[in-house]
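[1] how would this look folded up:
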Amino acid sequence: MSGNGGDENRADCRRVLIIDDDRDFADSLSHLLTLEGYNVQRAYSVAAARDAMNTFEAKVALVDIRLGEESGLAFVSELRQEHPDLLCIMMTAYDSAETAIQALKEGAYDYVRKPFYSEDMTATLERCFERIRLTGEREVAEAQLRQAQKMEALGELTAGIAHDFNNLLAVILGNLELVADDVGDNANLRELIDDALSATLSGKELTHRLLAFGRRQTLHPQRIDVGELVAEMLRLLERTLGEGVVIKHLSRGGLWQIEVDRNQLEMSLLNLAINAHQAMPEGGTLQIETANEVLEYSDTLSQEGLRPGEYVAISITDTGVGMTEEVAAEAVRPFFTTKEVGEGSGLGLSMVYGFVSQSGGHFVIKSEVGKGTTVRLYLPKAEQVPAAVLTEDAEQEARGDGAGERILVVEDRHAVRRTSRWMLAGLGYEVVEAVDGDEALKVLSADERVDLLFTDIVLPGSLNGLRLAREARTRNPDLKVLYTSGYAQDALRNDETDLDQIELILKPFTKNELARQVRKTLKAEP
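    Model prediction:
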């Protein structure tokens, strides 16, 4: 997208209307300005100027002070009322302060005195178009700021809701699993519990998408070759979309690497492909294109949110029904959907938008009714310095029950704390409890046998989970710590702790997930 436009494009942006009843003068000035690269039209009367403004979107009007029997001053006032963004330059042969003041009062941006040197006129026009450029950039920046503030507020709201939901789901999921352990051979009850567990896990996925939109999900970035990733996904996409959709992959060579969460990128591409498939009920073509893009400042002006930089762009284009501008503008809002009830949650694009934004990139959607939609993801080029390889156990250790280790559970919500206690006790651990950081420190001072501190990151009072752990480890450097949270990224916003350097389990969690994470933490080096 980088590069300068041609002379024709430049002239098209520099449109000047000359309004003067002196035809010879107007023609000569038009010829001069055309040679200087301006797009010029002439009007020899007020009536002709009115007609010209209906078909020629002038940026600057050069208006003579006398237009036959009509006043150029009065016409400038009329032009400014009808076209507020138009800059008017008054041309006058009368060299008086009163004339200049009157012209400015009527709305003229500047004035020049006839006769003038060509350099003076072009300098005046350059000032005009510089002002127009700066005004346009300011308006774009203000629109981008408003959009960013809107999305940030919406993200805060959805993340807060997701956090509360996660605490509720933690209780529901944990208790369902505890009940499931005791149902015995009652097949009907087992089926009911399995249905409830399935619905709870679906709720967990919804809150995950809400956190993704709010840019509060926990990401594990790694270096990725996008071309290879897309190529590996093609078979999955073909199976998912079926025979009615032809998938094309266009990849330009020499793609830069990016550093993002691989699983989330794959999920984002799958979501976009499914959305595209649903937009093509009669079948069609899905094209995935990957390319390096260098966005210059001028490239970002036409699209809110874009910033200059080096990116790998992933474009997903369908030949489906398309969307109106109004629908496209709302497409990433959580729960917004044009589908029938039951056909979708309205969170797919929200999740993709949040993931891309949290990864430092940009999400652009363009659509035309009846022709299709293109979603373009701009993901920043990875730094040139070798990045530390972020590894994660492909499969954590198999579940191992406890052997009587003592765990201190710190959680201010009674129901969540009780559920965690029962789950851990059922796994063979001894459990003690605390409702906040201060009470936890008292327990640790009185009980030297605590093997693991299992604490929520967000706690009431002056000691959150992170500060509690630091204080506890000054007393017992060998103490193992496992954190939990409904939205860890937000909890760590003002803390220096690195998510990749701590043991963390996100709410809601299953009994097996808790068992594996506790066993892993207990075996880890402090």
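[2] Please count neighbours and contacts with C-alpha atoms only from this point.
    OK.
[3] mind listing what the spatially closest residue to N292 that is not a sequence neighbour touches?
    Distance criterion C-alpha to C-alpha, 6 or more residues apart in numbering; nearest residue to N292, sequence neighbours excluded, is V312 at 4.6 Å. In this structure, V312 makes contact with 255-258, 290-293, 378-381, judged by C-alpha atoms under 8 Å, 6 or more residues apart in numbering.
[4] before we move on, which element is V312 in?
    With elements taken from DSSP states H and E, the one containing V312 is strand 309-318.
[5] Buried ones in that strand, by neighbour count?
    309-318 (16 or more other C-alpha atoms under 10 Å).
[6] on that earlier part again, look up how far D110 lies from the residue nearest to N292.
    In this structure, V312 and D110 are 45 Å apart, going by C-alpha to C-alpha, to the nearest Å.
[7] again, but for E392
    In this structure, E392 and D110 are separated by 65 Å, where distance is defined by C-alpha to C-alpha.
[8] These two - which one has more neighbours?
    Comparing E392 with D110 by other C-alpha atoms under 10 Å, the one with more neighbours is D110, at 19 against 9.
[9] burial of the nearest residue to the more buried one once chain neighbours are set aside, as a residue count?
    Of all residues beyond its chain neighbours, the one nearest D110 is I89 (5.0 Å), with distances taken as C-alpha to C-alpha, 6+ apart. By other C-alpha under 10 Å, the residues close to I89 number 26.
[10] Could you name the helices and strands sitting against the lengthiest strand in the chain?
    As far as residue count goes, and with DSSP state E defining each element, the longest strand of the chain is strand 284-295. Packing partners of strand 284-295 (3 or more C-alpha pairs under 8 Å, 6 or more residues apart in numbering; DSSP states H and E): strand 245-251, helix 262-278, strand 309-318.
[11] and for comparison, fold this next one:
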Amino acid sequence: MTEHATPQQHDSDDRLQLLIEITRDLDMDLDKLLSQILNRLKTVMPGADIGVVYLYDNLQEALIPRSCLGYDQQAMRNLKLFAGESISGRVFQQGIARITQSREEVEQSGGSLNTENERHYRKAIGDRTITSNICAPLTIGEQTTIGTITLSSTHSPFVPKDLDLLTAIAGRISQTIYQSRLVEELRQSEARYRTLVEDLPVGISETSPTGLPLYFNPQALAINGYSPDEINQINVQDLYVHPQDREHLVKSLNAKGHYSYEHQLRRKDGRLIWVRGSTQAVKNATGEIVRYLGIQEDITQERQIGAIRRAVERLRREIWTMRSERDIAQVLVAMRQVMETQEIPFTDCGINVIDDSTAPPTVRFHSMSPEGQWLQTSGHKGASRVLRFWREGHTVYRPDLQTDDPHNEQEAIHPLLPKPVRSVADIPFTYGTLAFNSVTPNAFSPEHIAFMEELSSVLDECFRRLEDLKLIDAKEEQLRIAQKMEAVGHLAGGIAHDFNNLNTVIIGNLTYLLNDLNEDDPRHEDALDAYKAAKRCSTLVEQLLAFSARKVSTPQKIGINATVRELHKMLRRLIGEDVELENDLDPKAGTIYIDRSQLEQVLLNMALNARDAMPDGGKLLVRTRPLDLGDNIFRKLAELTAGHYALIEVTDTGTGMDENTRSRIFDPFFTTKEFGKGTGLGLATAYGIIKQAGGTIDVTSTPGEGTSFLIYLPTQQGQTPHAPIEDQQNKAHGEETILVVEDEPGVLKLAKRMLERNGFTAIEAASPLEAIALVNHYPYTIDLLLTDVVMPDMSGPELVKQLKPLHPEMQVVYMSAYASERFSGEIDQDALLRKPFSEGTITVKVRQTLDMAHS
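    This is a model prediction of the structure:
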């Protein structure tokens, strides 16, 4: 009778067979092994329709699915389980196998998933529901857990023997997984190391003690110019230009074990290169050197750059003594020497200096022939070409003018040089271009051009230094003039104060006297002569104040062109018929902010000087144009800031001036006229007027050719002033009370008389202290204070501060012989009455001030 096996026996046999097969296949690829185990478990456990093997990743600090069964693979790849999450995370955390046999137990078996894991897990299982789980830890030794293996069922529960089988399988494969991962990590590490070595930007090599190549990375092969097959056919000793370099390296390695060096090698193509490297000796357990490990980099270009820098530094030291453009010859000599040390095959070199402050820009050519002859020209037919290269701002190299001459240069260059030029390079810099010519075609390599560009940067430094020197010289000249003007200005201020006080009394009383005398009275002519002399004295004082910037001016916005046109007839009469007068007025010249009468005075003075410089006749040109002055272009005008300006140019064709005369032209009391025919204040006055308006004057002159005065005035400065005071011959009347404070008795008496003649009540005080005492006891209202500015005990502004609290409604008018900078911030120009004044000017000023207060 034959016994038949029960289903339970078949099941046990299958499970035992599974363990045997797993044990047999442990040397299989890890991923293939895990996939096979999950599929075989499904055959012996029909309820196991879902399975996953998690392995712990130390970098991510999470369990990562390594092999899956029955899940959406893409969704599982995004899953990262942390310790304690779900049954797998709980088993990993505790190291104990677990079983859940109902849906409720499944939900209670582990911690809930985080939001992101929950989303990925739901997508992985779809709409299925897990009803039972078994999970076993993958453990190495007694304490190290490296992952978990989990089976899940959606229709029938697992039983304890299922968990026993899973635990047995986990025990069998844990060590295999661990070893497989070690091998895998080692392979990855080797791959990373090889990638690192292969991709390094320096050469890495390994050689035998006898010089046989064992390994060269791609960069080491590139440095030496060999392929992998070719490098194995040589001995590294053959790479050394100087055999003693290799001998010295070996001796140092034997003695110290390492060696750092810089020496020359010969590439496969025969080219010599410089390398910087370091070699380490590798020894075996007995201390014997078995191989050399080396690292090296190609420093040929670095050494070339170093040589260029040293050559450039030599040039920089040579040109440091350059003080002006006249010293360019010595710069060209030094540049030629530096070029020759670099073995650059050039024939001629030159510097083209561009001055774009002129219209059109000027090009000055400086060159040095091979024989050392210095050539200097200006304005030849190559100027437009140089300007084009300079504006384009990049190097222009023409390898062979004989075959390709796009700019028609041969016609321009050949007259300047003895031989036909073939190669030409123009390198622009801030102040012009640097030019190199050669009679050899294709003479300059990219390295040569790079060196030339380096030289152009040195020229930039050189010319920038020249600009700084010009700026310093201009500042020193400006300071010298300012100091002179300051000294004479103090003198002028004192003279003006005394003269104008005296003239106020003289002119005022002479005016009354002339009004009282009939014209047929013999004394009338004497009084009139005295009046005219006093007026001329006032004019001289005005000139003193104007050049020292102490004159009280009334600036306003005026059109430059309109002013020049209105002055044309007067200039025509002044300069005479033998001098041609021409205006060249740019419609865009704009408006400026200046006292109109002072600008007319400046132009009249320059026209008179021009007339005197053209005794045999000539031409006087008055030109206007707008200018936008930049920081670099007009640095020679050191006192001007960048901005919008108007230029008034007064040019004559007269005798001109030498440099010594030109440098002193604005000095006060300096004149080239015969004694008694000039005060020396004309141009000094003009300079002071223009400076006071925020501008400056420049002058260019060539003996025998003529002179140009260039007046620069800002077009966007200041505000439109109040309407000018009405005709000074008119008089104003009133009945208000005026307090007159003046330390000069004659002026005090005259001012009181003028006011009272026109209906005002005038009370007088000869000093500020007397005025304070008077006001403290004066019982009536004082409508206006008319006070001198400069007085012995107290200034006018200080007196106002004392009296204002006692009479807050009291208006103020200041009398001044000149505008002192000391009070420029305290006195409103509209409240200033200039001395000498007439009866009309004093009464109109008082009336206007009172009316403005009541309006």
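[12] What would you report as the TM-score here?
    For this chain pair, the superposition-based TM-score is 0.72 by TM-score structural alignment, normalised by the length of the first structure; 444 aligned residues with a C-alpha RMSD of 4.0 Å.
[13] Let me know the secondary structure of the residue nearest to D110 of the first structure.
    When states are read from DSSP: H, G, I helix; E, B strand; the rest coil, the local structure at I89 of the first structure comes out as strand.
[14] Find the helix or strand that the corresponding residue of the first structure for H722 of the second structure is a member of.
    Under the alignment defined by TM-score structural alignment, H722 of the second structure corresponds to L390 in the first structure. When secondary structure is defined using DSSP H and E, no element contains L390 of the first structure, which sits outside every helix and strand.
[15] swap in L236 of the first structure?
    Secondary structure here is read from DSSP H and E; on that basis L236 of the first structure sits in helix 226-241.
[16] Please point out which parts of that helix sit buried.
    Taking 16+ other C-alpha under 10 Å as the neighbour-count basis, helix 226-241 of the first structure is seen to contain the buried residues 226-227, 230, 237, 241.
[17] again with stretch 193-201 of the second structure
    Neighbour-count burial for stretch 193-201 of the second structure, counted by 16+ other C-alpha under 10 Å, picks out 197-198.
[18] equivalent range in the second structure for the longest strand of the first structure?
    If you align by TM-score structural alignment, strand 284-295 of the first structure falls on residues 618-629 of the second structure.
[19] Secondary structure element holding the closest residue to the match of H722 of the second structure other than its chain neighbours?
    The shortest distance from L390 of the first structure to any residue other than its chain neighbours is 6.0 Å, reached at Q222 (C-alpha to C-alpha, 6+ apart). Counting by DSSP H and E, the element that carries Q222 of the first structure is strand 221-224.
[20] how big's the offset between that strand and the second structure?
    The superposed strand 221-224 of the first structure is, by mean C-alpha distance after the TM-score superposition for the first structure, a mean 2.3 Å from where its aligned residues fall in the second structure.
[21] Which stretch of the second structure lines up against that strand?
    Strand 221-224 of the first structure falls opposite residues 555-558 of the second structure when the two are matched by TM-score structural alignment.
[22] And the contacts of the matching stretch?
    Contact partners of stretch 555-558 of the second structure, identified using C-alpha under 8 Å, 6+ apart, comprise 591-596, 719-721.
[23] Please repeat the previous calculation with a cut-off of 10 Å.
    Under the criterion C-alpha atoms under 10 Å, 6 or more residues apart in numbering, residues 590-598, 693, 715-724 lie in contact with stretch 555-558 of the second structure.
[24] repeat for stretch 659-669 of the second structure
    Defining contact as C-alpha under 10 Å, 6+ apart, one finds that stretch 659-669 of the second structure is touched by 477, 480-482, 484-485, 488-489, 544, 547-548, 656-657, 670-672, 678-688, 697, 699-703, 707.
[25] if we go to 8 Å?
    481, 484-485, 488, 670-671, 679-681, 683-684, 687, 699-701.
[26] Of those residues, grab the buried ones for PyMOL.
    The following PyMOL command selects only the buried members of the contacts of stretch 659-669 of the second structure, with burial defined by 16+ other C-alpha under 10 Å:
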select buried, resi 481+485+488+670+671+680+681+683+684+687+699+701
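[27] what's the most distant pair in the contacts of stretch 659-669 of the second structure?
    Greatest spacing in these, by C-alpha to C-alpha: V488 and S701 (26.7 Å).
[28] picking up where we left off before, now do the same for the residue nearest to N292 of the first structure: its match in the second structure.
    With TM-score structural alignment as the criterion, the equivalent of V312 of the first structure in the second structure is A646.
[29] roughly how far apart are its match and S816 of the second structure?
    Taking C-alpha to C-alpha, one finds A646 of the second structure at 32 Å from S816 of the second structure.
[30] Give me the buried subset of the contacts of V312 of the first structure.
    Buried positions within those, assessed by neighbour count (16+ other C-alpha under 10 Å), are 255-258, 290-293, 378-381.
[31] which SS class is the residue nearest to the spatial centre of the second structure?
    By C-alpha atoms, centre = their mean, the mean C-alpha position of the second structure lies nearest to D631, the distance being 12.4 Å. On the three-state scheme (three-state DSSP), D631 of the second structure is labelled coil.
[32] okay, now the nearest residue to D22 of the first structure once chain neighbours are set aside: neighbour count?
    Setting aside the residues directly before and after it, D22 of the first structure is nearest to Y44 in space (C-alpha to C-alpha, 6+ apart), at 7.0 Å. When counting by other C-alpha under 10 Å, one arrives at 18 neighbours for Y44 of the first structure.
[33] Which residues lie in contact with Y44 of the first structure in this structure?
    Y44 of the first structure makes contact with 19-23, 26, 67 under the criterion C-alpha under 8 Å, 6+ apart.
[34] Switch those residues over to TSV; also include secondary structure, distance to E433 of the first structure and neighbour count.
    Output for the contacts of Y44 of the first structure, formatted as TSV (DSSP: H, G, I helix; E, B strand; the rest coil; distance: C-alpha to C-alpha, whole Å; neighbours: other C-alpha atoms under 10 Å):
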residue	secondary structure	distance to E433 of the first structure	neighbour count
I19	strand	84	27
D20	coil	87	25
D21	coil	91	19
D22	coil	93	15
R23	helix	93	14
A26	helix	88	21
L67	strand	89	18
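[35] Need the max-distance pair from those.
    The largest distance within the contacts of Y44 of the first structure, taken as C-alpha to C-alpha, falls between A26 and L67 and amounts to 12.0 Å.
[36] which stretches of the stretch 401-550 of the second structure form helices?
    Taking DSSP state H, counting those that start in this stretch as the criterion, the stretch 401-550 of the second structure carries its helices at 409-413, 446-516, 522-547.
[37] Count the neighbours of the aligned partner of I274 of the first structure in the second structure for me.
    When the two structures are superposed using TM-score structural alignment, I274 of the first structure falls opposite L608 in the second structure. For L608 of the second structure, the tally of surrounding residues (other C-alpha under 10 Å) stands at 14.
[38] and K339 of the first structure, what pairs with it in the second structure?
    Match for K339 of the first structure (TM-score structural alignment): K673.
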